[in-house]
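Engineer: following is a predicted model, sequence given first.
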Amino acid sequence: MSFKIFGTQDTGPVADAVKRHWVDTRLPPWARPYARLARWERPIGWWLLLWPCWWSAALAAIAAGSPWPNPWHLALFLIGAVAMRGAGCTFNDLVDEDIDARVERTRSRPIPAGQVSRGQAKLFMALQALVGAAVLVQFNLFTILLGLASLLVVAIYPFMKRFTNWPQLFLGFAFSWGALMGWAAAFGRLDWAPILLYAGGIAWTIGYDTIYAHQDKEDDAMVGVRSTARLFGAWTKPALALLYGLATVLFMLAAALVDAGPFAFAGLALGAVHLLWQIVVLDIDDPDQCLRLFRSNTTYGWIVFIGLCAEAVISAV
């Protein structure tokens, strides 16, 4: 097994990657497969990992009477989200090499396409994890231990699509963990507000990743991959209404527990309108539209975050 990094051959872009991205136009050929392993050309992944962290930090600011979330914490969460999302994607590709090779959208990914070896991918994953570790140790001990606990969920997620119709639930456990981290970083403990935020994040994640999974449902059925997209089928829209509705209610309860005012709830209400729009326009048989709607959750994240930050500013005046 070789752990050589340099000299990797770039045999072309990944089918589901963003075309003409800086990864393909600016990076040297040897670096492109690693960037694709980390999904650097698709920032939606680290945004979705980051939003619960930033929401939690903003919620903590409201609770503490601070005019804004801790900027140092926000910066650390941003770096950590990019690094750990990349490490997670690399781990997922290592686990799913056999599945990716049989799915049209993923068979050109770096590992099944032979652009990098498994040894090279493992080393790259370790380097990204080290960046994440360097970020984690900047926090208090409670937050460090909480962050380490998340690794168990991250490790089991890629295997869930083989055993359960609810792999999106386990993705929610992993991707919403930041809802606990932002609060813990501020207070060195957990309370009901971040726990409710975490639960709401899980429901939100199941919803948006169900939309994403509809891109692959035919291939998934052929190779035996399970998902909530296949489980819900024609009932996807009612299921999304329940999931997004539950997420909104839980987020509002979290805000209420910190005595948030109208700006926070206005942001959540506007965010709910955005989620409703996703449900109304969704065509589960249009893969391109499913991808666009999935990516639009970055907009949802901004709406909620701006509302919470505005509330922190007003409340501190």
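Structural biologist: Now that the structure is in, tell me what you want to look at.

Engineer: CA atoms for contacts and neighbours, from now on please.
Structural biologist: Noted.

Engineer: how near is residue 167 to residue 161?
Structural biologist: 5 Å (C-alpha to C-alpha, to the nearest Å).

Engineer: shared neighbours of the two, anything?
Structural biologist: Common contacts of residue 167 and residue 161 (C-alpha atoms under 8 Å, 6 or more residues apart in numbering): 226, 227.

Engineer: and the two? Which one has more around it.
Structural biologist: Neighbours were counted for residue 167 and for residue 161 using other C-alpha atoms under 10 Å; residue 167 has more, 23 against 19.

Engineer: spit out the contact partners of that one.
Structural biologist: Contacts of residue 167 (C-alpha under 8 Å, 6+ apart): 157, 160, 161, 226, 227, 228.

Engineer: for residue 84, same thing?
Structural biologist: Contact analysis of residue 84 by C-alpha under 8 Å, 6+ apart lists 128, 129, 132.

Engineer: surely the second one meets residue 89?
Structural biologist: Pointing back at residue 129 there. No. The pair residue 129 / residue 89 is not scored as a contact, 11.4 Å apart, by C-alpha atoms under 8 Å.

Engineer: thinking again about what came up before, which one of the contacts of residue 167 has the most neighbours?
Structural biologist: Counting neighbours by other C-alpha under 10 Å, residue 227 comes out on top of the contacts of residue 167 with 28 neighbours.

Engineer: how about that residue, nearest residue that isn't a chain neighbour?
Structural biologist: residue 165 (4.8 Å; C-alpha to C-alpha, 6 or more residues apart in numbering).

Engineer: residue 224 is in contact with that neighbour, correct?
Structural biologist: No. Counting by C-alpha under 8 Å, residue 165 does not reach residue 224; the two are 10.6 Å apart.

Engineer: the two: who's more crowded?
Structural biologist: residue 165 (17 against 13).

Engineer: please compare the first structure with the one that follows:
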Amino acid sequence: MTDHHATPEPTGQVADAVRGNWVDHRAPARPRPYLRLSRIDRPIGTWLLLLPCWWGLALGSLSKGAFTLHDLWIGIGCGIGAVLMRGAGCTWNDITDRDIDGSVSRTALRPIPSGAVSVKQALGWMAVQALVALAILLTFNTNAILLGLLSLLPVAIYPFAKRFTWWPQIFLGLAFNWGALLAWTATTGSLAWPAFVLYLGGIFWTLFYDTIYAHQDAEDDALIGVKSTARLFGDSSPRWLRGFLMGTVLLVGFAALLAALERSVLSLVLASGGAWAMGWHLAWQLTRFDPDDNALLLRLFRSNRDAGLIPLLFFAAAGLA
């Protein structure tokens, strides 16, 4: 078993980076610290930001009864935007957490605490990513643009949440699932109840997977006074995770039902079935959960890419039915 408290590699590879990733092995040396700052070596976070966007796009297209060429651009734009905004958000997170990260073995080799990038350089890199993302956002409709700008509020607050609440995962959920609202609005033109319900379902999903992730740092967090749901729940985590699982399935399924109400019966069954299929994956994660096995916790956390792809495939099939 690989423990996240093991001594970091002298190459500068961050402890939880994907082994063999192209950033650490093939990227030029000069931009490498900036790519690490954007978590390009850890793509799971980009997937977790992107998938709610694609959920919102798929259900929005299902609700209006058609998938247009502009919807294809919305999907591509969300993909590029997820990479950029996840990178900008992680850069902001590392700027605000630079003193904390240096005290946690899993994060000690991140670019800022390790000295590979200065705070000034990090701020510049964050601005570049955000400006390119803004250029993409401006190709969407006005309501979607306003939602995109409003999303900066939870993104800005999240890094500080673990200092004042035991529930920082809620703030992460507010930020990471905003794309469900934005993509729905980009394709339909306005917000509607299915988008709001989907957003809430995504927040429950974030509470599920990020509580699992936070258990990796529970000991270090306790030493430095950082709060998390993992520390709050402790040995009761499986019970709470089961509740988050049920909330995810019920809310995502209800959102799909609302979006498919005016479509065919087959579309309605497929759309709502995606949430239940996702639930089976989350239930599998829960059966494997072991708060003392850090390597397993990281694998379970990363498996949520597949968990999130499952309902997306069902939503897409519902749109074709």
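Structural biologist: Looks like it arrived, so ask away. What you see is a predicted model, and the numbers here were worked out from it, not measured in a lab.

Engineer: superposed, what's their TM-score?
Structural biologist: TM-score of the superposed chains, computed with TM-score structural alignment, normalised by the length of the first structure, equals 0.94; 305 aligned residues with a C-alpha RMSD of 1.3 Å.

Engineer: on that earlier part again, go through the contacts of residue 167 of the first structure and flag which are in helices.
Structural biologist: If you go by DSSP state H, the contacts of residue 167 of the first structure have 157, 160, 228 in helices.

Engineer: what is the nearest of the residues you listed to residue 57 of the first structure?
Structural biologist: Minimum distance to residue 57 of the first structure across these is 25.3 Å, recorded for residue 157 (C-alpha to C-alpha).

Engineer: which one in the second structure is aligned with that closest one?
Structural biologist: The pairwise alignment with the second structure assigns residue 157 of the first structure to residue 158, based on TM-score structural alignment.

Engineer: for that match, what are its contacts?
Structural biologist: Listed by C-alpha under 8 Å, 6+ apart, the contact set of residue 158 of the second structure reads 168, 171, 172, 175.

Engineer: make it 6 Å
Structural biologist: Residue 158 of the second structure makes contact with 171, 172, according to C-alpha atoms under 6 Å, 6 or more residues apart in numbering.

Engineer: ok, it to residue 237 of the second structure distance?
Structural biologist: From residue 158 of the second structure to residue 237 of the second structure the distance is 22 Å (C-alpha to C-alpha).

Engineer: for residue 182 of the second structure, same thing?
Structural biologist: Per C-alpha to C-alpha, residue 182 of the second structure is found 32 Å from residue 237 of the second structure.

Engineer: neighbour-wise, which of these two wins?
Structural biologist: residue 182 (29 against 22).

Engineer: state the helix or strand in which the closest residue to that one other than its chain neighbours lies.
Structural biologist: Spatially, and ignoring its direct neighbours in sequence, residue 182 of the second structure is nearest to residue 144 (5.3 Å; C-alpha to C-alpha, 6+ apart). Using DSSP states H and E, residue 144 of the second structure sits in helix 142-150.

Engineer: is residue 252 of the second structure in contact with residue 200, as I believe?
Structural biologist: No. In this structure, residue 252 of the second structure is not within contact of residue 200 by C-alpha atoms under 6 Å, at 8.0 Å.

Engineer: so the two - more neighbours on which side?
Structural biologist: Neighbours per residue, other C-alpha under 10 Å: of residue 252 of the second structure and residue 200, the larger number sits with residue 252, 31 against 22.

Engineer: after the helix or strand hosting the more buried one, which helix or strand is next?
Structural biologist: Following DSSP H and E, one finds residue 252 of the second structure within helix 237-260. Once the chain leaves helix 237-260 of the second structure, the next helix or strand it forms, by DSSP H and E, is helix 265-288.

Engineer: quick check: buried residues in the helix holding residue 144 of the second structure?
Structural biologist: For helix 142-150 of the second structure, a neighbour-count test (16 or more other C-alpha atoms under 10 Å) marks 144, 145, 147, 148 as buried.

Engineer: what residues does that helix touch?
Structural biologist: In contact with helix 142-150 of the second structure (C-alpha under 6 Å, 6+ apart) are residues 137, 182, 185, 186.

Engineer: likewise stretch 127-134 of the second structure?
Structural biologist: Here stretch 127-134 of the second structure makes contact (C-alpha under 6 Å, 6+ apart) with 81, 84, 88.

Engineer: mean shift between it and the first structure?
Structural biologist: Mean deviation of stretch 127-134 of the second structure relative to the first structure after superposition (mean C-alpha distance after the TM-score superposition for the first structure): 0.8 Å.

Engineer: now do the buried residues in that stretch.
Structural biologist: 129, 130, 133, 134.

Engineer: from those, which is closest to residue 274 of the second structure?
Structural biologist: The closest of those to residue 274 of the second structure turns out to be residue 133 (C-alpha to C-alpha; 29.8 Å).

Engineer: give me the element that closest one is part of.
Structural biologist: Applying DSSP H and E, one finds residue 133 of the second structure within helix 119-137.

Engineer: specify the local secondary structure of residue 200 of the second structure.
Structural biologist: When classified by DSSP: H, G, I helix; E, B strand; the rest coil, residue 200 of the second structure comes out as helix.

Engineer: how near is the nearest residue to it once chain neighbours are set aside to residue 311 of the second structure?
Structural biologist: In this structure, residue 200 of the second structure finds its nearest non-sequential neighbour in residue 251, 6.8 Å apart by C-alpha to C-alpha, 6+ apart. Per C-alpha to C-alpha, residue 251 of the second structure is found 12 Å from residue 311 of the second structure.

Engineer: so which of the two has more stuff around it?
Structural biologist: residue 311 (27 against 23).

Engineer: alignment lookup: that one to the first structure.
Structural biologist: Mapped onto the first structure by TM-score structural alignment, residue 311 of the second structure lines up with residue 304.

Engineer: swap in residue 320 of the second structure?
Structural biologist: So, by TM-score structural alignment, residue 320 of the second structure is matched to residue 313.

Engineer: which residue in the second structure lines up with residue 266 of the first structure?
Structural biologist: By TM-score structural alignment, residue 266 of the first structure lines up with residue 273.

Engineer: just give the nearest non-adjacent residue to residue 51 of the first structure, would you?
Structural biologist: The shortest distance from residue 51 of the first structure to any non-neighbouring residue, by C-alpha to C-alpha, 6+ apart, is to residue 301 (5.8 Å).

Engineer: how far away is the one you found from residue 47 of the first structure?
Structural biologist: In terms of C-alpha to C-alpha, residue 301 of the first structure sits 8 Å off from residue 47 of the first structure.

Engineer: now do residue 280 of the first structure
Structural biologist: 24 Å.

Engineer: those two: which has the busier surroundings?
Structural biologist: A direct count of neighbours by other C-alpha under 10 Å for residue 280 of the first structure and residue 47 places residue 47 higher, at 21 against 11.
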